[in-house]
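> no FASTA, just this:
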């Protein structure tokens, strides 16, 4: 086969066949396809869609470009993926809760991307914890504790790693086909029995409109099910953070408040909705409602906390983390108040601006080589619809330096709008696509 012929087909609006897309994916993985050809391939797909069959073929080709894990466990192998948001630490609750309900969750996660935080960065706020165990240790942790949240190894969907880097510099990130193949090639390589997708919409999401989010959800669900993995998507609102904090250690603290019975709130509602669907799809619950009730019970009665603590210890973190979590998490040296400029209601939030303010504080990466300060971020973010008075605290900035704190206070003040009119707050769970 010839890369140029495949690219020419795409340029003419024709969809390459399954063998051609598999061959091109392998060329991405082993270097048989040049960077120029990879860029032309991505641009041609952006301009001329692959359609459902082509999207499935590309996803499977990229999945098969590396290793595919298989498991010998006494329960179903399950996972969840989020399209990204702010204050979105659902994975840290869902993995141990599903494990407490009889599933096994070998969750391959990522780091922060743009304004959104990364699950691995959040976990690494816990001292001593490593998210890069070797495969044998990864398998042991999953078998012993029911869940492990780790980074992808170099041999999982290597075609995606190569194509993703090319897309980032060729203005081809936004393609529905390429997003779908990128997400699912890694998830399907984990050898899953069922998958649930949290597709977010709103100011803090990548997909700002519900129509965009629904289109992505449809593409992901159709492709994953056609590839043989039982998959359902839930559309959730991301017009404000899911927890009152944005930042790595601060979000872990919010998770621990849920696991130790001090809070529930929107994060628990989303976790139960996603986990309920996943348990039902895997046959561990008769339906999604019963599954959601099982997840809720695991969060409330301490079983999810026990699984989380065992996972943290197995990954190198403190053995007594669940009992003494506040003692282990790092804290910022500067805390500044963000105050309301007028009386009224918290009317809207620029979620992307909030996320980028945390990146500017050092809580995320502006380039891949940046180190992350786990202690910085935002806390006590007042929810939409809350009545406030002029001068009242509507958020707190956690920073390493006074000058960085001042800049963040200014950014956050502009990102949170106070209005005389009480807003209509969107429903947290917007739709289900299966």
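Everything's here; your move. Computed from a prediction, not measured in an experiment: that's the story for all the values here.
> going by C-alpha atoms from here, please, whenever you check contacts or count neighbours.
OK.
> secondary structure class for residue 366?
coil (DSSP: H, G, I helix; E, B strand; the rest coil).
> my guess is it meets residue 359, correct?
Yes. Contact status for residue 366 versus residue 359: in contact at 7.1 Å, counting by Cα atoms under 8 Å.
> these two - which one has more neighbours?
Regarding residue 366 and residue 359, a neighbour count based on other Cα atoms under 10 Å identifies residue 359 as having more, with 25 against 17.
> my read: the more buried one touches residue 365, true?
Yes. In this structure, residue 359 is within contact of residue 365 by Cα under 8 Å, at 6.2 Å.
> relative to residue 426, how far out is the residue nearest in space to the middle of the chain?
Note on the chain: the residue nearest the mean C-alpha position is residue 82, at 3.8 Å, using Cα atoms, centre = their mean. From residue 82 across to residue 426, the span is 19 Å (Cα to Cα, to the nearest Å).
> again, but for residue 142
As for residue 142, its distance to residue 426 is 37 Å (criterion: Cα to Cα).
> against that first model, consider the following:
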């Protein structure tokens, strides 16, 4: 192998070149084990962000990250003498995207098993682990033995990636604070390295499109979906994707504990219609991918079996749903200046407001505020009366409120007519 060094690899991509397999393997291994510095990987990530990657580079980068750690195999697990129907779902990142929280118990109640390596917040988007860890006592730091036991006994485990794709864990945190999140090659390889390593036998992707997504245009999101579906299928994990709208936040909450509370409403048979609709659409795809016929996901919300599964999952991971979810002690309410209809709501503006409140991170490893977030009282198209509450902002640190209010300013309107409603599900791939 020719001699490799970080500056040469960086310059190759900076100048628009194609990284060799050897260079990709070397830089991923070197960064995983500390031989490549954060500053050097940051420069390479920015070069990739600006210059892109060829399909072969993305495939090799993904494989190198999978190979940086262990790969789980649950094919030996049985329930009632039958192999587990192992399936997972991943979202490319949205605003108010709490779908995993009600979705997993719905799928569990229908007979599938979900090994989910979940992430923390990235950029303006909230992380599933940050939300679930708002539940008092909940932990995602699970041993392999506990993951196996939960899959066998209750049908799901939500865990920090740990030794799965450790290179991605380090790169993921770096992307969060270096302005390199919105890169198709880096998104695709990050998602698929964890998903290929976690032990699922099939995968459903929720690829977001619009202002609150990492990739704003439908064309970019289609390319991302196609890339990830191709990576999954090439690695023996049948993969499919839904393209879904992310111009407006999902549901009526954005943050951590506020999204958990809304998810509990869904599991209790209520909740916002868009959250319910997307949960059931993704559940249908997951069950089909897992080969489970005849189950009715909607019935699990009506009969309480999904809620029972969620309680079992939370209890298995140390959480206590009998304790109150945290909510920020400082709050501010935004009211309507006049009557009319709630206009379009810019998902990015709401996301940045929640981030400013403390729901996200500005530095790698920084703790989030579980009680920080935004409650949306009126969604696009709903009638609004003058002086009526439109948003409530929550934080533990009152000095964060002005910056959050500034982010929210301009992200909403109240007009004389209701905006045209966009379809939630754009396409299936």
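Noted; the coordinates are in hand. From a predicted model like this one, the values you see are computed outputs, not experimental measurements.
> quick TM-score on the pair, please.
Superposed pair, TM-score by TM-score structural alignment, normalised by the length of structure 2: 0.88. Supporting alignment: 420 aligned residues with a Cα RMSD of 2.7 Å.
> give the equivalent position in structure 2 for the residue nearest to the centre of structure 1.
Per TM-score structural alignment, the equivalent position to residue 82 of structure 1 in structure 2 is residue 91.
> give the contact list for that match.
Remark: with contacts taken as Cα atoms under 8 Å, 6 or more residues apart in numbering, residue 91 of structure 2 is in contact with 205, 206, 207, 208.
> same thing but 7 Å
With contact set as Cα atoms under 7 Å, 6 or more residues apart in numbering, residue 91 of structure 2 has these partners: 205, 206, 207.
> I'd guessed the second one sits against residue 241; true?
So the one you mean is residue 206 of structure 2. Yes. In this structure residue 206 of structure 2 lies within contact range of residue 241 using Cα atoms under 7 Å: 5.8 Å.
> residue 281 of structure 2: which of the contacts of residue 91 of structure 2 is nearest?
When the contacts of residue 91 of structure 2 are compared for distance to residue 281 of structure 2, the smallest value, 10.3 Å, is given by residue 206; criterion: Cα to Cα.
> could you look up the SS state of the aligned partner of the closest one in structure 1?
For residue 206 of structure 2, the aligned position in structure 1 is residue 198, judged by TM-score structural alignment. At residue 198 of structure 1, secondary structure determined by three-state DSSP is strand.
> count the neighbours of residue 198 of structure 1 for me.
Applying the criterion other Cα under 10 Å, we find 25 residues in the vicinity of residue 198 of structure 1.
> which ones are touching it?
Contacts for residue 198 of structure 1 (Cα under 7 Å, 6+ apart) come out as 81, 82, 83, 233, 234, 235, 236.
> now do the strands in the stretch 151-300 of structure 2.
Under the criterion DSSP state E, counting those that start in this stretch, the stretch 151-300 of structure 2 carries strands at the ranges 156-160, 202-209, 239-245, 253-255.
> so the first one corresponds to what in structure 1?
Mapped onto structure 1 with TM-score structural alignment as the criterion, strand 156-160 of structure 2 occupies residues 147-151.
> average distance between the matching stretch and structure 2?
Once the two models are superposed, stretch 147-151 of structure 1 sits on average 1.3 Å from its counterpart in structure 2 (mean Cα distance after the TM-score superposition for structure 1).
> pull the distance from stretch 219-227 of structure 2 to the chain's centre.
Taking Cα atoms, centre = their mean, to the nearest Å, one finds stretch 219-227 of structure 2 lying 17 Å from the centre of the chain it belongs to.
> ok, stretch 354-365 of structure 2 next?
Distance of stretch 354-365 of structure 2 from the chain centroid (Cα atoms, centre = their mean) equals 15 Å.
> first-to-last residue distance for that stretch?
The separation between the terminal residues of stretch 354-365 of structure 2, taken as Cα to Cα, is 18 Å.
> looking at the contacts of residue 198 of structure 1, which is nearest residue 71 of structure 1?
Proximity of the contacts of residue 198 of structure 1 to residue 71 of structure 1 was ranked by Cα to Cα; the top entry is residue 81 with 19.6 Å.
> a strand runs through that closest one, doesn't it?
Yes. When classified by three-state DSSP, residue 81 of structure 1 is found to be part of a strand.
> give me the nearest residue to it, chain neighbours excluded.
If the residues on either side of it in the chain are set aside, residue 81 of structure 1 comes closest to residue 197, at 4.9 Å by Cα to Cα, 6 or more residues apart in numbering.
> check contacts around the one you found.
For residue 197 of structure 1, counting by Cα under 7 Å, 6+ apart, the contacting residues are 80, 81, 82, 232, 233, 234.
> name the nearest of these relative to residue 106 of structure 1.
For residue 106 of structure 1, the nearest member of the contacts of residue 197 of structure 1 is residue 80. The distance, counting by Cα to Cα, is 9.8 Å.
> didn't that closest one look like it was pressed against residue 194?
No. Counting by Cα under 7 Å, residue 80 of structure 1 stays clear of residue 194, with 8.8 Å between them.
> can you tell me what residue 259 of structure 2 aligns to in structure 1?
Here residue 259 of structure 2 is matched to residue 251 in structure 1, going by TM-score structural alignment.
> and the closest residue in space to that match that isn't next to it in sequence, how far from residue 343 of structure 1?
Counting by Cα to Cα, 6+ apart, residue 245 is the residue found nearest to residue 251 of structure 1 once chain neighbours are left out, at 5.8 Å. Between residue 245 of structure 1 and residue 343 of structure 1 the distance is 23 Å, computed by Cα to Cα.
> out of the two, which sits in the more crowded spot?
When neighbours are counted by other Cα under 10 Å, residue 245 comes out ahead of the other of residue 245 of structure 1 and residue 343, with 25 against 15.
> contact partners for the more buried one?
By Cα under 7 Å, 6+ apart, the contact list for residue 245 of structure 1 reads 87, 251, 378, 379, 380, 381.
> what of residue 66 of structure 2?
The neighbourhood of residue 66 of structure 2, defined by Cα under 7 Å, 6+ apart, consists of 165, 193, 197.
> verify the contact between the second one and residue 64 for me.
No. Taking contacts as Cα under 7 Å, residue 193 of structure 2 lies outside contact range of residue 64: 8.5 Å.
> who's more crowded, those two?
Set residue 193 of structure 2 next to residue 64 and count neighbours by other Cα under 10 Å: residue 193 wins out with 27 against 23.
> no further questions, thank you.
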